[in-house]
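Asker: give the three-dimensional model of this entry:
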Amino acid sequence: MHNLTRLAAISLALLLTACTAHQQDTLYQKALDLGEWKAGFTEHQAQIADIDMNYLIREADGPILMLVHGFSANNSTWLQFADKLPDHYYLIAPDLAGHGKSSEADSYDLEKQAERLKALAEHLGIGPFHIVGNSMGGAISAIYAARYPSDIASLILIDSAGLDGENQSQFFAELEKGNNPLIATDEASFEYRMDLILEKQPPLPWPLRPALIRETVERAELNKVIFADMLATREKMDQEEMSRLISENVTMPALIMWGEKDRVLDVSAVKAFKDAIPQAEVKIYSDLGHVPMLEDPAASAETITQFVSSID
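Answerer: Below you'll find the model as predicted:
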């Protein structure tokens, strides 16, 4: 019996190894489709401002949340997290220009990205909503809240870009040396990127991982363009200007969430955001990294649910 079990395991391993790239990609897409279905999302595509935007929606009669992903990610980042939120929450998860299934654009300036989200909100005809942004998506969300405060019920920042902390992160130290570990160009750099971003790796079984690696590596050149535009925004809107913009206009309720072990954006940035948004509540996860809603969807959803419930 032992030999038969071992033979079955070897046969299964050989079968999985024999999966073609096309089969891996198909399985990966089916896994995403299942995640969207489980979270109650439906997928939509529409001309929004200057791009063809892909976005996920879960319609409901409760608080409205717009979920804004980070650099080189897409709206699938939110699937497990969305599944943990209350069923009566109305959720919108767009793919930013140049990400996911949304089209490319002439500019990936963060202010321009915020303008596109404004156009999406107008397209959907939604009232005041809670905007939730991670990393680059946090900076875009903060700009949106500052530029269009009447649209925003609350600003929720998760390991947000935009304001720097006192301590330099591993990512910025590497960037100064001319290496951008957030842009994967091969399997090795992909694995390094995943380790840098995530303190707790979510399960990604084979053969889904090779499909994700291919998808990420194929985007390398576009990601370089997007990142350059992001840096250009950072230079145009320096720390002093960004802090002033936020502090003068973000007067709505706010929540700052951070993974203490974040090696991309150091946790010391919490103080910079708190100084700019003194009314903000703060939640720091001692065991998480740069993407808490992906590393611990349940804990992240609980934090946001409690915060939103205290407002609505």
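Asker: okay, CA-based contacts and neighbour counts for the rest of this
Answerer: OK.
Asker: so what touches stretch 216-228?
Answerer: 71-72, 98, 107-108, 183-187, 190 (C-alpha atoms under 8 Å, 6 or more residues apart in numbering).
Asker: and with 7 Å instead?
Answerer: Applying C-alpha atoms under 7 Å, 6 or more residues apart in numbering, the external contacts of stretch 216-228 come out as 72, 108, 183-186.
Asker: going by neighbour count, list what's buried in that stretch.
Answerer: Residues of stretch 216-228 classed as buried by neighbour count (16 or more other C-alpha atoms under 10 Å): 216-217, 219-220, 223, 226-227.
Asker: reformat those residues as JSON lines; add distance to D262 and secondary structure.
Answerer: Shown next, in JSON lines, are these (distance: C-alpha to C-alpha, whole Å; DSSP: H, G, I helix; E, B strand; the rest coil):
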{"residue": "T216", "distance to D262": "21", "secondary structure": "helix"}
{"residue": "V217", "distance to D262": "23", "secondary structure": "helix"}
{"residue": "R219", "distance to D262": "24", "secondary structure": "coil"}
{"residue": "A220", "distance to D262": "23", "secondary structure": "helix"}
{"residue": "N223", "distance to D262": "21", "secondary structure": "helix"}
{"residue": "I226", "distance to D262": "22", "secondary structure": "helix"}
{"residue": "F227", "distance to D262": "19", "secondary structure": "helix"}
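Asker: ok, these vs M136, which is closest?
Answerer: Distance to M136 across these (C-alpha to C-alpha) is lowest for F227, with 9.8 Å.
Asker: name the nearest residue to the residue sitting nearest the centre point of the chain, ignoring sequence neighbours.
Answerer: Centroid check for the chain by C-alpha atoms, centre = their mean gives H69 as the closest residue, at 2.5 Å. Computed as C-alpha to C-alpha, 6 or more residues apart in numbering, the closest residue to H69 that is not its neighbour in sequence is G137, at 5.0 Å.
Asker: could you look up the next helix or strand downstream of the strand or helix carrying that neighbour?
Answerer: Following DSSP states H and E, one finds G137 within helix 136-147. Counting by DSSP H and E, the element after helix 136-147 in chain order, helix or strand, is strand 152-160.
Asker: got a list of contacts for that following strand?
Answerer: With C-alpha under 7 Å, 6+ apart, strand 152-160 has contacts from 128-136, 138-139, 145, 252-259, 265, 290.
Asker: which positions in it come out as buried?
Answerer: Per 16+ other C-alpha under 10 Å, strand 152-160 contains these buried residues: 152-160.
Asker: as CSV, these with distance to P203 would be great.
Answerer: Rendered in CSV, the data for the buried residues of strand 152-160 read as follows (distance: C-alpha to C-alpha, whole Å):
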residue, distance to P203
I152, 34
A153, 34
S154, 31
L155, 29
I156, 26
L157, 25
I158, 21
D159, 21
S160, 24
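Asker: for the helix holding G137, packing partners?
Answerer: The contact analysis (3 or more C-alpha pairs under 7 Å, 6 or more residues apart in numbering; DSSP states H and E) places helix 136-147 against helix 110-124, strand 129-135, strand 152-160, helix 239-249.
Asker: of those, flag the one that's most buried.
Answerer: With neighbours defined as mean count of other C-alpha atoms under 10 Å, the helices and strands packed on helix 136-147 peak in mean count at strand 152-160, which reaches a mean of 27.
Asker: to compare against the first, here's the next sequence to fold:
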Amino acid sequence: MSEKIIPVVMPKWGLSMKEGTLTEWHVDEGDTIEVGQVIMDVETDKIASEVEAPDAGLLRRKVAQEGDVYSVQALLGVLAPPEVTDEEIDAYVAAFVQPSSEEGDEEEAASAYAFIDTDAGRIRYSHMNAEAPGTPYVLIHGFGGDLDNWLFNLDALAENAPVLALDLPCHGQSEISENIRFTDLINTVVTVMDKLDIGKAHLVGHSMGGLISGELAKLHPDKVASLTLIGSAGLGQDINSDYIRGFVDSESRKNLKPVLQLLFADSSLVTRNLVDDVLKYKRLDGVKTSLNALANQLFVDGTQHIALDLDSSPSPLVIWGEVDAVIPASHATNIRNAEIHVLAEAGHMVQMEQANNVNTLILAHTR
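Answerer: So this is what the prediction gives:
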């Protein structure tokens, strides 16, 4: 009967995740679970998120308790049809061997992040499934973000093709330059692609990263196989200047947390650890000056200063969170000849809040 038993385990989001806290079950023993159904909430040292069921079945046993911390791949629950006896489930739970995630994963995580020299300084990047034959994806984050903004997208996109995600200059763990120019960000993406022998790619840009992607497509059309714009800048003048100024100027947890909550439809996703990580970045020498320099180039007098010209670009996929509090979802309709999807129950970080839907849309658009 053991082949009819399906384990529910702690998911792994990104290569750096080692453990998570099961904060809440959304299903009870005896419930029939469908693929994609939200079954629990998990909080990591990066972010809190809902967990959707990868398998369907009858939930026969909750092994994990709310509030407890479990390592990646730990057994949290058991799915099994009614004919499997309680004794068989007891035996399965007792005999369950958690897949090893220590030595191998540590080596994998260490090799997943690398650095490359560019004219804008040393750039951190992750190049997943680099030897795969498909057209690569290049993921470009937004203002103040880093490659961890793609935490819930990397694995899904890397199943059949290479995926490059990078920390833009003055962001994440890349080098900080107080004299940064917006054009440096575009040129850096091109340089990293060239140094990694990525000739043509599916560009996926979020927020300011969408603006970078669109400008890159105009300047280097030979490098762009497709274009996906997520909550993108450059499609209208409106911008929440309170968010921009708040992000740049906030220097304490108390002031920064409500600013970061503007990114999500569900403000509870902004954990203490997430706020602390952003504060740690913002306290690096030169960060405030460099962010100010970019904000003064891109967001003048509380409006967006650069408008995308996509007339010569491939028809883009445009994705937006319906309750985006940073850039209005109405901007999605300001672009012609686009495939447009506005997703409910999501804010500016729609690629995190609606990761499965976003991944499905991107994969369908780039087949």
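Asker: need the TM-score from the superposition.
Answerer: The TM-score (TM-score structural alignment, normalised by the length of structure 1) is 0.74; 264 aligned residues with a C-alpha RMSD of 3.2 Å.
Asker: for the aligned residue in structure 1 for L294 of structure 2, grab the count of nearby residues.
Answerer: With TM-score structural alignment as the criterion, L294 of structure 2 lines up with D229 in structure 1. When neighbours are counted by other C-alpha atoms under 10 Å, D229 of structure 1 registers 16.
Asker: circling back to that earlier point, residues contacting the residue nearest to the centre of structure 1?
Answerer: 75, 77, 133-134, 137.
Asker: that one matches what in structure 2?
Answerer: Aligned by TM-score structural alignment, H69 of structure 1 pairs with H141 of structure 2.
Asker: right, and V326 of structure 2 touches D242 too?
Answerer: No: checked against C-alpha atoms under 7 Å, the pair V326 of structure 2 and D242 is beyond contact range at 8.8 Å.
Asker: look at these two and report which has more neighbours.
Answerer: The residue with more neighbours, out of V326 of structure 2 and D242, is V326; 22 against 13, by other C-alpha under 10 Å.
Asker: leaving out sequence neighbours, find the closest residue to the more buried one.
Answerer: Excluding the flanking residues, the one nearest V326 of structure 2 by C-alpha to C-alpha, 6+ apart is N240, at 4.9 Å.
Asker: ditto for A344 of structure 2
Answerer: A344 of structure 2 sits nearest to E322 (C-alpha to C-alpha, 6+ apart), 5.1 Å away.
Asker: just to check, the one you found is in contact with H341?
Answerer: No: when contacts are counted by C-alpha under 7 Å, E322 of structure 2 is not listed as touching H341 (9.3 Å).
Asker: Validate this expectation: A299 of structure 1 resides in a strand.
Answerer: No: judged by DSSP: H, G, I helix; E, B strand; the rest coil, A299 of structure 1 forms no part of a strand; its state is helix.
Asker: tally of neighbours for it?
Answerer: Residues near A299 of structure 1, counting by other C-alpha under 10 Å, number 15.
Asker: which residue of structure 2 sits opposite it in the alignment?
Answerer: When structure 2 is aligned by TM-score structural alignment, A299 of structure 1 is paired with N357.
Asker: please apply the same query to S189 of structure 1.
Answerer: Under TM-score structural alignment, S189 of structure 1 pairs with N255 in structure 2.
Asker: N134 of structure 1 now?
Answerer: Aligned by TM-score structural alignment, N134 of structure 1 pairs with H206 of structure 2.
Asker: next helix or strand past the longest helix seen in structure 1?
Answerer: Longest helix in structure 1 by number of residues, with DSSP state H as the criterion: helix 21-39. Using DSSP H and E, the helix or strand that directly follows helix 21-39 of structure 1 along the chain is strand 42-48.
Asker: residues in structure 2 aligned with that next one?
Answerer: Using TM-score structural alignment, strand 42-48 of structure 1 lines up with residues 112-118 of structure 2.
Asker: buried residues in the matching stretch?
Answerer: For stretch 112-118 of structure 2, burial by neighbour count (16+ other C-alpha under 10 Å) applies to 112, 115, 118.
Asker: now, among these, which is nearest to F264 of structure 2?
Answerer: A112 (27.5 Å).
Asker: to which secondary structure element type does the residue nearest to that closest one when sequence neighbours are not counted belong?
Answerer: Closest residue in space to A112 of structure 2, ignoring its immediate chain neighbours: S126 at 5.5 Å, by C-alpha to C-alpha, 6+ apart. The three-state label given to S126 of structure 2 by three-state DSSP is strand.
Asker: show me what contacts the nearest residue to H365 of structure 2 once chain neighbours are set aside?
Answerer: Excluding its sequence neighbours, the residue lying closest to H365 of structure 2 (C-alpha to C-alpha, 6+ apart) is L317, at 6.9 Å. Applying C-alpha under 7 Å, 6+ apart to L317 of structure 2 gives the contacts 227-229, 338-340, 365.
Asker: tell me if M40 of structure 2 really is in a strand.
Answerer: Yes: with three-state DSSP as the criterion, M40 of structure 2 is part of a strand.
Asker: how much space separates it from D277 of structure 2?
Answerer: Separation of M40 of structure 2 from D277 of structure 2 (C-alpha to C-alpha, to the nearest Å) stands at 24 Å.
Asker: those two: who's more crowded?
Answerer: Set M40 of structure 2 next to D277 and count neighbours by other C-alpha under 10 Å: M40 wins out with 17 against 14.
Asker: which residue lines up with the more buried one in structure 1?
Answerer: Aligned counterpart of M40 of structure 2 in structure 1: none (TM-score structural alignment).
Asker: was I right to think M40 of structure 2 contacts I33?
Answerer: No: counting by C-alpha under 7 Å, M40 of structure 2 does not reach I33; the two are 11.7 Å apart.
Asker: next one: the helix or strand that contains V259 of structure 2 to chain centre, how far?
Answerer: Using DSSP H and E, V259 of structure 2 falls within helix 253-261. Distance of helix 253-261 of structure 2 from the chain centroid (C-alpha atoms, centre = their mean, to the nearest Å) equals 20 Å.
Asker: what is that helix packed up against?
Answerer: Counting contacts by 3+ C-alpha pairs under 7 Å, 6+ apart, helix 253-261 of structure 2 is packed against helix 241-249.
Asker: before we move on, back to that, and which of the buried residues of stretch 112-118 of structure 2 is nearest to M352 of structure 2?
Answerer: A112 (20.5 Å).
Asker: now do V275 of structure 2 against S313 of structure 2, distance only.
Answerer: From V275 of structure 2 to S313 of structure 2 the distance is 37 Å (C-alpha to C-alpha).
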